[in-house]
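S.K.: Pasting the sequence and the predicted model now:
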Amino acid sequence: MKTLIWQDIRFQWKHGFYVVYAIITIFYLVLLSFVPKHWLDAAAAAVIFTDPTMLGFFFIGAIILFEKDQGILRPLSVSPLLRRNYVLAKVLSLLVLTILSSTVIHLGAAGFPKNTVLFIMAVSLSSIFFTLTGLIVSIFLSSVNQYLLAGALVITLLYVPLVDFFPPLSHPLWHAFPARAAVNGLYPAASEIPAVVSLAVMLLWGTAAYAVACICSKRLVGGIR
């Protein structure tokens, strides 16, 4: 398992993922430097939700499609590799990049989070869910163009619960969906619902996505469980 995670991190480093996100992180820090101080916590949370926690969704598609194109998956399909280990390695390796970027953005723009443990958990659970969702989508596609189109549709659907921020459309049920729960976890002041409830919602969605990803990944790597 450790070997798989390390291999994925090396792959991401070699192909410039970390360089790209270092540049993006600096860009956001510059952008947030113009935000009034009393809006910084909310602005930092918005940036982290819409980008670092979502990076896994887009990067995993590129990774899976690259592995398909290069024939990397064929040897894995006849190996004793556990599907769950393959899925976890992909998710956890991208989680490292998400946590690094999110932490630097928050520290650089708004200082330490009011609750560091809550912040890390919210970032982690959000990233895990969105990365798993991207993995599931990419399994059934064969090109980057297909993934970009399908990904845009999926993200649009996932973002629908954010209409909760518009009073005429707000409703407590929106908090049962991952995007709204993720925002509340990253910025608890955005809702009267306790952040721990939002984390529980994200955990449930993440667990379900993980189960589906493990089943669907049989199309990629075969293996057992």
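M.R.: Good, I have the coordinates.
S.K.: Please count neighbours and contacts with C-alpha atoms only from this point.
M.R.: Fine.
S.K.: and stretch 118-135, how far out from the chain's middle?
M.R.: 4 Å (Cα atoms, centre = their mean, to the nearest Å).
S.K.: How about residues contacting it?
M.R.: Applying Cα atoms under 8 Å, 6 or more residues apart in numbering, the contact partners of stretch 118-135 are 49, 52-58, 60-61, 64, 91-92, 94-95, 98-99, 102, 113, 151, 178, 182, 185-186, 199, 202-203, 205-206, 209-210, 213.
S.K.: residue closest to the middle of this structure?
M.R.: Computing the C-alpha centroid of the chain and ranking residues by Cα atoms, centre = their mean puts Ser127 first, at 2.6 Å.
S.K.: any idea which helix or strand carries that one?
M.R.: Per DSSP states H and E: Ser127 is located in helix 116-139.
S.K.: who does whatever helix or strand comes next after that helix touch, helix- and strand-wise?
M.R.: Moving toward the C-terminus from helix 116-139, the next helix or strand (DSSP H and E) is helix 144-159. Here helix 144-159 touches helix 55-69, helix 116-139, helix 178-186, going by 3 or more Cα pairs under 8 Å, 6 or more residues apart in numbering; DSSP states H and E.
S.K.: Check it against this one:
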Amino acid sequence: MKRLAASLWLDFRLQFRNGFYYAAAFVTVVAIVIFRQFPNLDFKWLLPALLLNNLLVGTFYFFGGLVLLEKKEGTLEALIVTPIRTWEYLLSKVVTLTALAILENVVFVIFVYGFDFKPLLLVLGISLSAAIFCLFGFIAVARYDSINEYLFPSVLYTAVMSLVFLNYFGLWESWLFYLHPLQAPLLLLKSAFSPLKNWQVIYGLLYSALSVGLIFLLSQKMFYRFIIKKEGVR
């Protein structure tokens, strides 16, 4: 527990020192200013998709940026020989980035939409979405050492993750989308603003938790393969 607490503190300092919190605050303020110019938009319908899109940058790309930064500074290699466990390293970043995501997105919702939402479902939707994005962010970046190598593969990852928007906006409706790991947290976000059937909320909670667990295990394997063993590192 002490190792995890120390890792959380180090990650907080790293993110603060490199301007992640300033960047998040700036983007949030700009987004609030822009969307407050359109009070007639159907935010109850639009917000879940907006939030999921916001989380993509604040978690997936922030996580990737942190890993690349640590590789460049040699911090990641140094961590390998310390007592810190792989799961503690991953969990620390997921927790700190998720906390930031909750703060910035709840503030965004309040200033753009008001308080007419279910706080618990909103926080759960943001948290589970952020965790999935964070872990996919690590998987996407694990084998790369530079932003140039990482950039194109990251776009492919985001394209696949964004497929849920096809179903959400009615462009392609299929039950297959319920197998997509982000469909479940997207439904939770939707349930924070609009009533859904009980089975949809239960599915959102259980499938999101299952997705986080499985992707976390995969992330640990990727850490061992590309960070510790350095297989195929580019």
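M.R.: Yep, that arrived. Just so it is clear, the model here is predicted, and its values are computed rather than measured.
S.K.: Whatever residue of structure 1 lines up with Ala78 of structure 2: helix or strand, and which one exactly?
M.R.: Alignment note (TM-score structural alignment): Ala78 of structure 2 maps to Pro75 of structure 1. Assigned by DSSP H and E, Pro75 of structure 1 belongs to helix 73-77.
S.K.: What residues of the helix or strand following that helix count as buried?
M.R.: Tracing the chain past helix 73-77 of structure 1, the next element assigned as helix or strand by DSSP H and E is helix 83-110. Within helix 83-110 of structure 1, the residues that count as buried by 16 or more other Cα atoms under 10 Å are 83-95, 97-99, 101-106, 108-110.
S.K.: just stretch 37-55 of structure 1 next, same as before
M.R.: For stretch 37-55 of structure 1, the neighbour count (16+ other Cα under 10 Å) marks 40-45, 47-49, 51-55 as buried.
S.K.: Over to stretch 117-130 of structure 2?
M.R.: For stretch 117-130 of structure 2, the neighbour count (16+ other Cα under 10 Å) marks Phe117, Leu121, Leu122, Val123, Leu124, Gly125, Ile126, Ser127, Leu128, Ser129, Ala130 as buried.
S.K.: now for those, which pair is the farthest apart?
M.R.: Greatest spacing in the buried residues of stretch 117-130 of structure 2, by Cα to Cα: Phe117 and Ala130 (19.1 Å).
S.K.: Translate Met161 of structure 2 into the numbering of structure 1.
M.R.: Counting by TM-score structural alignment, Met161 of structure 2 lines up with Leu158 in structure 1.
S.K.: First-to-last residue distance for stretch 31-42 of structure 2?
M.R.: One end of stretch 31-42 of structure 2 to the other measures 16 Å (Cα to Cα, to the nearest Å).
S.K.: picking that back up, does the match of Met161 of structure 2 touch Pro178 like I think?
M.R.: Yes: checked against Cα atoms under 8 Å, the pair Leu158 of structure 1 and Pro178 is within contact range at 7.4 Å.
S.K.: Of these two, which one has the most company?
M.R.: The neighbour count for Leu158 of structure 1 versus Pro178, taken as other Cα atoms under 10 Å, is higher for Pro178 (26 against 15).
S.K.: Check the helices and strands packed on helix 144-159 of structure 1 for me and report the most buried one.
M.R.: Comparing these by mean neighbour count (mean count of other Cα atoms under 10 Å), helix 178-186 ranks first with a mean of 27.
S.K.: Can you name the residues in contact with it?
M.R.: Applying Cα under 8 Å, 6+ apart, the set of residues contacting helix 178-186 of structure 1 is 45-46, 49, 118-119, 122-123, 125-126, 158-159, 161-162, 164, 174-175, 190-191, 193, 195-196, 198-199, 201-202, 205.
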